[in-house]
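when you get a sec, could you give me coordinates for this:
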Amino acid sequence: MSDPLEVYRRKRDFTHTPEPAGDAPAAGGPGRFVVQRHRASRLHYDLRFEIDGVLVSWAVPKGPTLDPGTRRLAMHVEDHPIEYLYFEGVIPSREYGGGDVIVWDTGTWESVKTDDPRAAVEKGELHAEVHGQKLRGRLVLVRREGDGDAWMLLHKRDDHAVEGWDPEEHPRSVLSGRTNDEVKADPHFLWRSDAPAAEASVSLLPDPLPDDAIGELESLGKQGTWDVFGRPLKVTNLDKVLFPGDPPVTKRELLAYAARVAPVALPYLEGRALNLHRYPDGADKTGFWHKQRPAHAPEWLGSWKNAEADDGETTTYVVAEEPATVVWAANFGALEWHPWTSRTTAPHEPTYALIDLDPGESTSWADLLVLARLHRTALEHLGVTGRPKVTGRRGIQIWIPIVAGYSFDDTRAWVEKLSKTVGRVVPELVSWKWEVKERKGLARLDYTQNAVNKTLVAPYSPRPAFGAPVSVPLAWDELDDPDLRPDRWTIRTLLDRLESDGDPFRVLLGAAQELPEIR
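Below you'll find the model as predicted:
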């Protein structure tokens, strides 16, 4: 075949699918392989070996295994373009192969028993020594006699063989660490089929702060005008200490953090009224709540007029419509950012149901983790998507994205029922008394936060305490990390975490759901 991708292209409409169309194949190159877990009309695994500039591919319904006693059916399919090595996203349902895809494993491979693997495939038997993160050792593919595209896949009995090894027990991507469900809810990358293959991968993640912006901030004296995200912002008192620490954290450092984290934090602030907790004299002094948009705010700063405000109440709120707003808030002395859980377009309709695990004086960190894990189990049982986050102080919160149409009465009642069900499992840890002194040091599962203009601290907001701790979203399995603490990350360490692990809350942005009945 002059073009090994001819069949692949003929089956797809590249005006609708995000898959790569593929460049003309080039001979040679390193021997790479990929296994993608692909949920199309049926779940299967796509096993692909780089041969002569394309990916020679098999669909394996039950997935490859390290178990030498297991034989897997593998259907030989059309060659795929080399760019598919890193394809992780969603193919539209109306397209060929529609469904969600993760890079389940990848690495390098070597052809065994032949220097011409393409010829070996044509003859119907390929021996491959694979060096992946999950798959290791000798894989053998053999075409079944008389069955055309039907092959058998097996793992040889070697040092890497594992009896009973099941791929479904290892469901996460080796690229992003995410499951198929998480990728389906929030694909991080899109393939543009109208672009050259080398440029086809388009990130859907927020644009980061330009590198030179922090250098510009560092070059300013005690004050000046900082051009950040295209907005001129007058910054003052840059060397003022705002957080005690070793060394103390200055306002300049806070602004640098706010600018770097703003693109990641913005989706949880955007379109919502902000309640700002200001500490203009630093975290070791008394702070106060500031809700009214100040008259001296720059014209570009978003706002929302609350038509329901009574006399003496806030009439106009700040709304974060762009990342520069986060930097403005930090410059304004807001050490905490608290967005409403409803949008300004529908202030009486929450977009999240909130679970607030509020420890008492006698609640240990281990006790709080027990409560969080019980909520994890309950949500898994209900099939509900949510994610926890540490508060940066002592607590843990769980955010659950919901579809439009619920009232705060609805979410409060649902969370109350869920938490009281959990509380009955460990009554020795929980009090339902409102007054702190009546709880006798026990934890409170606070469903009352589900109310209009009651807010929980935003993901990635600093907290006014020693070292500038941060409220940080978690993946569920991090609740089992022995090193986890509610104030583990600070504005000095959080950015490294984002760089290595990404944002665990992003999955919530595409996962609005109905709340199931709790019996």
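
C-alpha only now, for contacts and for neighbours.
Noted.

quick one, helices of the stretch 301-450 of the chain?
324-331, 365-382, 408-423 (DSSP state H, counting those that start in this stretch).

quick one more, to check against the first:
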Amino acid sequence: MPKLEEYRRKRDFAKTPEPPPGDADAAERNLVFVVQQHAARRMHWDFRLEVDGVLKSWPLPNGPSLDPKVRRMAVMTEDHPYEYRNFEGVIPRGEYGAGQVIIWDEGIYTPDEDGVYSWDDKAEGSRRMLEGIERGKLSFTLRGKKLKGSFTLVKTKYAPNSWLLIKHRDEYVSERDLTLEDRSVRSGLTLSDLKEGRLPGPSASGPAMHAQARKADFPDPRKERPMLASLVDAPFDAPGWLWEPKLDGVRVLAYKHGGKVELRSRRGVDITKQYPAITAAIAGQEAESLALDGEVCALDEHGVPRFQLLQGRINLTRGVDFARLDAEQLAVFFVFDILYLDGYDVRNVPLRERKELLATRLQTSDRLRLVSAMPGSGADVAEAAEALGFEGVVAKRADSRYEPGVRARTWLKIKSVREQEFVVGGYTAGEGARRSSFGALALGYYDAQGRLRYAGNVGSGFNERELRALRERLDALRADASPFAEQTEGHVTYVRPEIVVEVKYAEWTHDGRLRAPVFEGVRNDVDPRHVTRETPKETEALLSGNGRVAAAGTDGAPASTQRDETADALEQLANPKANFTIEIAGASVKLTNLDKPFWPPRGDRPALTKRDLIRYYVKLAPVLLLHLKDRPLTLTRYPNGIEHKPFYQKHYEQPLPDFVETVDIWSETGRGSSAYILCNNLPTLVWLGQLADLELHAWMSRTEPEPDAGGRGRDFGSSERALEASALNYPDFMVFDLDPYIYSGNEGKGEEPEYNPRGWQKTVEVALSLKELLDQLRFSSFIKTSGKTGLHVYVPVLRHYDYDVLRAATQTLGRFLIQTRPKDVTMEWDTSKRRGKVFFDANQNTRGKTLAAQYSPRPTPWAGVSTPIAWSELPAIDPTALNLLTVPERVAAQGDLWADILGHKSDLSSLLSG
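Reported below is the predicted structural model:
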């Protein structure tokens, strides 16, 4: 084969395990592709497409990407034989390409130019690919384990063999970094495994074919909880999302292992005996062990799920009664996800691949059905689902991981009817036919402070059986005192808040009551403590760059574990003692003087204490730790409250608890290194509260170089030169600190301006002008209140430039803003020259300087918090309403608007080269 002469010439097949040329597989009807990760002199990914019996090859120095905005350089090299698609091993030292090779991805492909495919026609596909190579442009669709969808290879004019690999926009688009997925799709080995002497064994099958699947013990059904969807206000059109109908039933996790089947409710309650036919269908699956997620529904005469039809099972206890009802009523388990299969945990496998795995391994029946994605745009799917009688739709990111127990933003639900769960806190007396039962149920939900808020009464929608059964349960739960935070309507007999019901309603009234509520059924699968008021998030704001919440805590703990630790800490903080030791995540933190006032009383609000500060830190821990992780802190301590002078600590000289992480950083004075504190776990956050560290001031750079400063060092303390070359000299953000020097007239001599509406409004106007400028430059920008009088604008940037470069760039933008608003903006250092203007501070972009971190409390009379907000909120926002008491409730309702800020980095090269 003359076309492989260069391949032969470079290799000695007596020394290298690489295959000599042979014949292509004539039995394979589709063209194949393979991507081999190769640790040669430089790491690269060899992208190979079968064309005309050989593998056309393009090494990718930076690996492939599923992001259409990313263009990967590809250098065409010599053809490889078809057999090379199976090569995985070590090329010996001294041979061409010496190093380790794994099969990083593989599959089949077809050209797709102009929407025309050549599936099952290898000859036609090869002909079209050869024409494309000659033309210098290829378009093709891949069906691999990691790479899926349409791509293009485009030849450039810079060098004879220089090409670019670019992802086309389709449902497989993703911003995740594929190169972090480092295992072979054949053997499951990594390059490090090969380097250490482990050799590839037989090819894996089933879940092992998925790079993110991991061998694991079977999960404990008692401890697992399902992933939940966040409520949004409208359907949408965006690439990379799958749409499903929202099913009106009972959420169930199903398990088969060791010959035993278990069905568990959302709360982890064993409900296996309630559904004998479904249990039998799962027992009959071919898999030895599996865990499934889905919804058990009862179908009406039109085949539409109706939650009310399941209510007949609630008060049954005998197996014979469940069997009778199973025969009379078609209860179906609609399966939409798979979590575990035959020895492998597949929760980290992207959703689309989990669904493909589910489709190939689940044996469906009249009791077990597969939920497939619905084709079409979000609006069309929602309209179709409503027409068919479903209660809404669910959108799921195709690349989403399964996050147990998390209400994630990678799964979104849109309801076509208004309904939600409520906690029953009492009932009113019945009249007439209802004299022996009750008139209405008093309903409530829990707010962020753990108070049961009254939502009104529901008196319609009950049948006789439900009235009798509920009255029996209510009588057993009677209480002397009201569980509600507010006064209830009518004469209410109070009960312990242990029953959850589902209620449909027309709307919420202005005073927080339900209008036209209708009882739908009892929800034994829902924990009363988790019932909150559902407020739809704005779809547009969520999808504009703030749409993902990580499943794990910043210290690697699963989100469900982190949430349990938070709840436990809050429970301990309810201890009325002023001095005690709190136990968190296996650590002990001694707390003292918890009732000491930190913020003085203001209006009707009493003084806020050290206990309030620590409680705030615990409630906000998931988001605070996300933003503080690996960032050195400067402590600002107020041991006697904000009315007394604070003191600052960059370096903590006293002995530290074992759980506190530190990093040694070269001193600015040139006298060696000093230890800086890192807040990477919940015990450290609580300990900072104990120290009266009322403000959290963090660096803009991180100690962790990955993923975008991988070439930077981790030596921060041996010398100034080492620090300048390290990741800590390359910030994640370009920051703009806008500080109004517009006075109210009530300030004393020499005092900074206090908050006043005129100064705030001017700062808002300047911020919006800055956003216009950043939008013109196509830079993603995020805004937060300072917690005092000003605003902070952050532009997340790739860590290609150091602080000095970013500061210069910020100063340039500041000067441009002054030209457009000379009467409103100043960069003057002389404070007397700032009067009446908004100070644009570019010098915050300096190594070692810090701003109040996201969600940091501030020493203001209103106990302000530096709060991320949406740009659309800015014109109407009142910064004094964002404080220590209100921000936890806001985050609980809206989520963290900056959760994905690092996923929206801009490349400053266009600005700096201009």
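
for the first structure, which strand is longest?
strand 99-112 (DSSP state E).

so what does that one touch, helix or strand wise?
Packing contacts for strand 99-112 of the first structure, counted by 3 or more Cα pairs under 8 Å, 6 or more residues apart in numbering; DSSP states H and E, involve strand 32-39, strand 89-91, strand 125-132, helix 180-185.

just how off-centre is it within its chain?
Offset of strand 99-112 of the first structure from its chain centre (Cα atoms, centre = their mean, to the nearest Å): 22 Å.

can you put the helices and strands packed on strand 99-112 of the first structure in a markdown table and add distance to V319 of the first structure?
As requested, these are exported to a markdown table (distance: least, Cα to Cα, whole Å):
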| stretch | distance to V319 of the first structure |
| --- | --- |
| strand 32-39 | 39 |
| strand 89-91 | 32 |
| strand 125-132 | 47 |
| helix 180-185 | 26 |
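
so which of the ones you listed is nearest E299 of the first structure?
For these, proximity to E299 of the first structure was assessed by Cα to Cα; helix 180-185 is nearest, at 35.6 Å.

what sits up against that closest one?
Helix 180-185 of the first structure is contacted by residues 37, 39, 88-90, 100-102, 171-172, 507-511 when judged by Cα atoms under 8 Å, 6 or more residues apart in numbering.

could you flag which of the residues you listed are buried?
R37, R39, E88, G89, V90, D100, V101, I102, R172, V507, L508, A511 (16 or more other Cα atoms under 10 Å).

and these, which two are the farthest apart?
Maximum pairwise distance among those (Cα to Cα): 21.5 Å, between R37 and L508.

about what we covered before: and the helices of the stretch 301-450 of the first structure: which comes nearest T179 of the first structure?
Among the helices of the stretch 301-450 of the first structure, helix 365-382 comes nearest to T179 of the first structure, with 14.4 Å by Cα to Cα.

quick one: that closest one aligns where in the second structure?
Residues 760-777 of the second structure are where helix 365-382 of the first structure lands when matched by TM-score structural alignment.

what residues does that stretch touch?
Here stretch 760-777 of the second structure has contacts from 738-740, 780-781, 789-791, 793, 817, 824-825, 838, 874-875, 911, using Cα under 8 Å, 6+ apart.

hang on, the earlier thing: closest one to L254 of the first structure among the helices and strands packed on strand 99-112 of the first structure?
helix 180-185 (31.5 Å).

chain center to the closest one: distance?
With Cα atoms, centre = their mean, you get 10 Å for helix 180-185 of the first structure.

average distance between that helix and the second structure?
Superposing on the second structure and averaging over aligned pairs (mean Cα distance after the TM-score superposition for the first structure), helix 180-185 of the first structure comes out at 6.9 Å.

who does the helix or strand following that helix touch, helix- and strand-wise?
Sequence order places strand 189-191 as the next helix or strand after helix 180-185 of the first structure, per DSSP states H and E. Judged by 3+ Cα pairs under 8 Å, 6+ apart, strand 189-191 of the first structure is in contact with strand 201-203.

how distant is the strand it packs on from the center of its chain?
What separates the centre of strand 201-203 of the first structure from the centre of its chain is 16 Å, taken as Cα atoms, centre = their mean.

list the buried residues for that strand?
In strand 201-203 of the first structure, counting by 16+ other Cα under 10 Å, buried: S201.

stretch 412-427 of the first structure now?
Those would be R412, W414, V415, E416, K417, L418, S419, T421, V422, G423, for stretch 412-427 of the first structure by 16+ other Cα under 10 Å.

just stretch 463-482 of the first structure next, same as before
For stretch 463-482 of the first structure, burial by neighbour count (16+ other Cα under 10 Å) applies to 463-476, 479.

which among the helices and strands packed on strand 99-112 of the first structure is found nearest to K454 of the first structure?
Comparing these under Cα to Cα, the one sitting nearest is helix 180-185, at 27.2 Å.

contacts only, for the nearest residue to I102 of the first structure once chain neighbours are set aside.
Counting by Cα to Cα, 6 or more residues apart in numbering, E88 is the residue found nearest to I102 of the first structure once chain neighbours are left out, at 4.7 Å. When contacts are counted by Cα under 8 Å, 6+ apart, E88 of the first structure touches D100, V101, I102, V103, V183, P187, F189.
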